[in-house]
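Undergrad: What follows is a predicted protein model with its sequence.
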Amino acid sequence: FKTEFMKYFSKDYLAFFKELAANNHKEWFDLNRKRYETVVREPFKIFISDLINEVSKLDEEVQIEAKDAIFRINRDIRFSKDKTPYKINNSAIISKMGRKDKSYPGLYIELSPEHLAIFGGIYMADTQQIQKIRLHILKYPDQFRKIITNKDFVNKYGEIRGTKNKRIPKEFRLAAEEQALIMNKQWYYQAFLSPKIITGNDLMEKILEYHIQALPFQKFLINALQN
């Protein structure tokens, strides 16, 4: 990796989202659209392009462009009680598939005035994917346990999270007594860091530091899905 990374975001980047939170409607956004494009959209696009470049050095399968990774600022309000039209953060997923397949394990980041958030794992698995991951845990229990109890991983992310099934197929019940995570239907990890990092010089370095510690778990999930 580079020994020094650039500063990507000015203080106005976070200020924009703070003001948007208080004025979350189209009229305000239209009045501030040029500002959004200059201090938010373009710097975030440059940052994500550079982050993809760094992540691809660790995983050559990641060959996407920034536009494939970045989520829109517009909220999908069709099924939501909250009808505010805009997200008050920037987010992107960096993986082989990018945002076209959010179930594929990768590096998900969210930048907001509240936090720098780093997520990974699998959050939106379908029935077949859940079965594949459970079978992989069943087949490699020691490897799985070693990865999730690794000191550096635990220091960064704590534990593997996710909702569980109350009942699971018979072939997993005995293993579930030893490894409760086999009952999960999601397997994800998360870290919330200070938003001050976003406007500092070590944003890229910090995200990569966290991402590197998550790679063994990410690779375990990818191997499971490819079986």
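TA: Looks like it came in fine. Just so you know, these numbers come straight off a predicted model, no measurement behind them. Numbering: from 1, shown residues only.
Undergrad: rest of the way, CA atoms for contacts and neighbours
TA: Noted.
Undergrad: Could you pick out the longest helix of this structure?
TA: What stands out as the longest helix in the chain, according to DSSP state H, is helix 203-226.
Undergrad: Quick check: buried residues in the helix or strand harbouring Ile147?
TA: Using DSSP states H and E, Ile147 maps to helix 141-148. Judged by neighbour count using 16 or more other Cα atoms under 10 Å, the buried positions of helix 141-148 are Phe144, Ile147, Ile148.
Undergrad: Leu116 is in contact with Leu193, correct?
TA: Yes - with contacts counted by Cα atoms under 8 Å, Leu193 reaches Leu116, the gap being 5.0 Å.
Undergrad: Compare the two (neighbour count), which wins?
TA: The neighbour comparison of Leu193 against Leu116 (other Cα atoms under 10 Å) goes to Leu116, with 21 against 15.
Undergrad: gap between the two ends of stretch 10-29?
TA: 19 Å (Cα to Cα, to the nearest Å).
Undergrad: Excluding its own residues, what touches it? List them.
TA: Tyr36, Val39, Val40, Thr84, Pro85, Tyr86, Ile88, Asn89, Ser112, Pro113, Thr199 (Cα atoms under 8 Å, 6 or more residues apart in numbering).
Undergrad: Contact partners for the fifth one?
TA: Spelled out, that is Pro85. Contacts of Pro85 (Cα under 8 Å, 6+ apart): Asn24, His25, Lys26, Asn74, Arg75, Asp76, Ile77.
Undergrad: Now the buried members of those.
TA: Asn24.
Undergrad: and of the contacts of Pro85, the nearest to His136?
TA: Asp76 (34.6 Å; Cα to Cα).
Undergrad: For that closest one, give its distance to Lys87.
TA: Distance, Asp76 to Lys87, using Cα to Cα: 9 Å.
Undergrad: and the helix holding Ile147 with helix 203-226, angle?
TA: 160 degrees (axes from the mean of the first three to the mean of the last three Cα atoms, to 10 degrees).
Undergrad: Next SSE downstream of helix 141-148?
TA: Counting by DSSP H and E, what follows helix 141-148 is helix 151-157.
Undergrad: Next one for the comparison:
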Amino acid sequence: MTFTGFPDEGLVFYEGLEADNSKTYWSRSRSVYEDCVRAPVQALVDELAGEFGPARLFRPHRDVRFSNDRTPYKTHQGAVAHQEGRGAGAWYVQISAEGLRVAGGAWRLESDQVERYRRAVADDVQGPRLRTEVDRLAGAGWTVEGDRLTRVPKGYDVDDARADLLRHRSLHAGRLFPFAEWLHTREALEHVRSAWRELADLNAWLADNVGATTREVRRR
């Protein structure tokens, strides 16, 4: 399937789901989700796979086991792409009634990855490399986020110009493209491609310095 844009029906579907997040609404609108949301997202990431790696679409159901919010369905469709053999660092895309969200980086690091990340941030070569890239992304309008400690971990210089980076336990950058007519066209593919390319240096740093975990990770 060739990506031709996100149909308006898919965005309207999510507006309805935000108002009525119920099994009844979902069952009644399931075909709209499949044809106007999931299929276009799959087509989009399939076309980008040659450059950014294969992608996995997230399931539409929420995991409510540990949440006070019992609504059963996500109000967005996301997908994450990885380049094989590069370990940490991924690309993300999400469509919702809000618009198109793109992101990249590492959302979850295991303890061995966190340790390698901190050593690299403290390094006099790799640390400034990351500092430059994070500052560049922030200056270009990206929001840089991630799980972080309230203090710099023990053993690291709290006066370091990279102290804020040392507090991170994960690191990713994202931006939202609000609704625009180009979402309904193939132009959306080029927006995602261009945005993901902007994140290439961040993901390269994570791949070079953090890599894959050596721990056995249980599937969630």
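TA: Cool, got the structure. Bear in mind the structure is a predicted one, so any value in this text is a computation, not a measurement.
Undergrad: any chance you could map the strands in the first structure?
TA: 90-94, 107-111, 116-122, 187-193 (DSSP state E).
Undergrad: I'd like these laid out as TSV, including distance to Ile130 of the first structure.
TA: TSV is the format used below for those (distance: least, Cα to Cα, whole Å):
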stretch	distance to Ile130 of the first structure
strand 90-94	21
strand 107-111	19
strand 116-122	9
strand 187-193	9
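Undergrad: nearest spatial neighbour of the residue nearest to the spatial centre of the second structure, skipping sequence neighbours?
TA: Among the residues of the second structure, the one closest to the centroid is Tyr92, at 3.4 Å (Cα atoms, centre = their mean). For Tyr92 of the second structure, ignoring the flanking residues on the chain, the nearest one in space by Cα to Cα, 6 or more residues apart in numbering is Val80 at 4.4 Å.
Undergrad: my read: that neighbour touches Trp91, true?
TA: Yes - at 5.6 Å, Val80 of the second structure and Trp91 qualify as touching, with contact defined as Cα under 8 Å.
Undergrad: what about those two, which has more around it?
TA: Here Val80 of the second structure and Trp91 are set side by side on neighbour count (other Cα under 10 Å), and the busier one is Trp91, at 27 against 19.
Undergrad: can you pull the contacts of that one?
TA: Going by Cα under 8 Å, 6+ apart, Trp91 of the second structure touches Phe52, Val80, Ala81, His82, Val102, Ala103, Gly104, Gly105, Trp196, Leu199.
Undergrad: Could you do Arg134 of the first structure as well?
TA: Contacts of Arg134 of the first structure were listed using Cα under 8 Å, 6+ apart, and they are Phe172, Ile182, Met183.
Undergrad: any idea how far the corresponding residue of the second structure for the second one is from Arg131 of the second structure?
TA: The reference is to Ile182 of the first structure. Using TM-score structural alignment as the criterion, Ile182 of the first structure maps onto Leu166 of the second structure. Applying Cα to Cα, the value for Leu166 of the second structure to Arg131 of the second structure is 11 Å.
Undergrad: What of Tyr25 of the second structure?
TA: In terms of Cα to Cα, Tyr25 of the second structure sits 46 Å off from Arg131 of the second structure.
Undergrad: now do Gly5 of the second structure
TA: For Gly5 of the second structure relative to Arg131 of the second structure (Cα to Cα), the value is 36 Å.
Undergrad: what's the answer for Arg28 of the second structure, then?
TA: 49 Å.
Undergrad: Equivalent analysis for Ala200 of the second structure, please.
TA: Ala200 of the second structure sits 15 Å away from Arg131 of the second structure, taking Cα to Cα as the criterion.
Undergrad: Map the residue nearest to Tyr92 of the second structure onto the first structure.
TA: Alignment note (TM-score structural alignment): Val80 of the second structure maps to Ile93 of the first structure.
Undergrad: Val37 of the second structure too?
TA: In the first structure, Val37 of the second structure lands on Val40 (TM-score structural alignment).
Undergrad: Now check the second structure for the residue matching Phe220 of the first structure.
TA: Checking TM-score structural alignment: Phe220 of the first structure goes with Trp205.
Undergrad: Tell me which residues touch its match, please.
TA: Here Trp205 of the second structure is in contact with Leu130 (Cα under 8 Å, 6+ apart).
Undergrad: same deal with the one 5 residues further on?
TA: Applying Cα under 8 Å, 6+ apart, one finds that Val210 of the second structure lies in contact with Gly87, Ala88, Gln113, Val114, Arg116, Tyr117.
Undergrad: Just the buried ones from the residues you listed, in ChimeraX syntax?
TA: Buried subset of the contacts of Val210 of the second structure, written as a ChimeraX selection, criterion 16+ other Cα under 10 Å:
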select :87,88,113,114,117
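Undergrad: Which of the contacts of Val210 of the second structure are conserved in the first structure?
TA: Checking these against the first structure (both residues aligned by TM-score structural alignment, their matches' Cα atoms under 8 Å), the contacts still present are Gln113, Arg116, Tyr117.
Undergrad: before we move on, the earlier item: is it true that the match of Val80 of the second structure touches Tyr104?
TA: No - when contacts are counted by Cα under 8 Å, Ile93 of the first structure is not listed as touching Tyr104 (9.6 Å).
Undergrad: Any figure for the gap between Leu208 of the first structure and Tyr13 of the first structure?
TA: Distance from Leu208 of the first structure to Tyr13 of the first structure, by Cα to Cα: 21 Å.
Undergrad: Name the residue in those two with the higher neighbour count.
TA: Ranked by neighbour count (other Cα under 10 Å), Leu208 of the first structure and Tyr13 place Tyr13 first, with 23 against 18.
Undergrad: aligned partner of the more buried one in the second structure?
TA: In the second structure, the residue paired with Tyr13 of the first structure is Gly10, using TM-score structural alignment.
Undergrad: And its match, how close does it get to Thr71 of the second structure?
TA: 19 Å.
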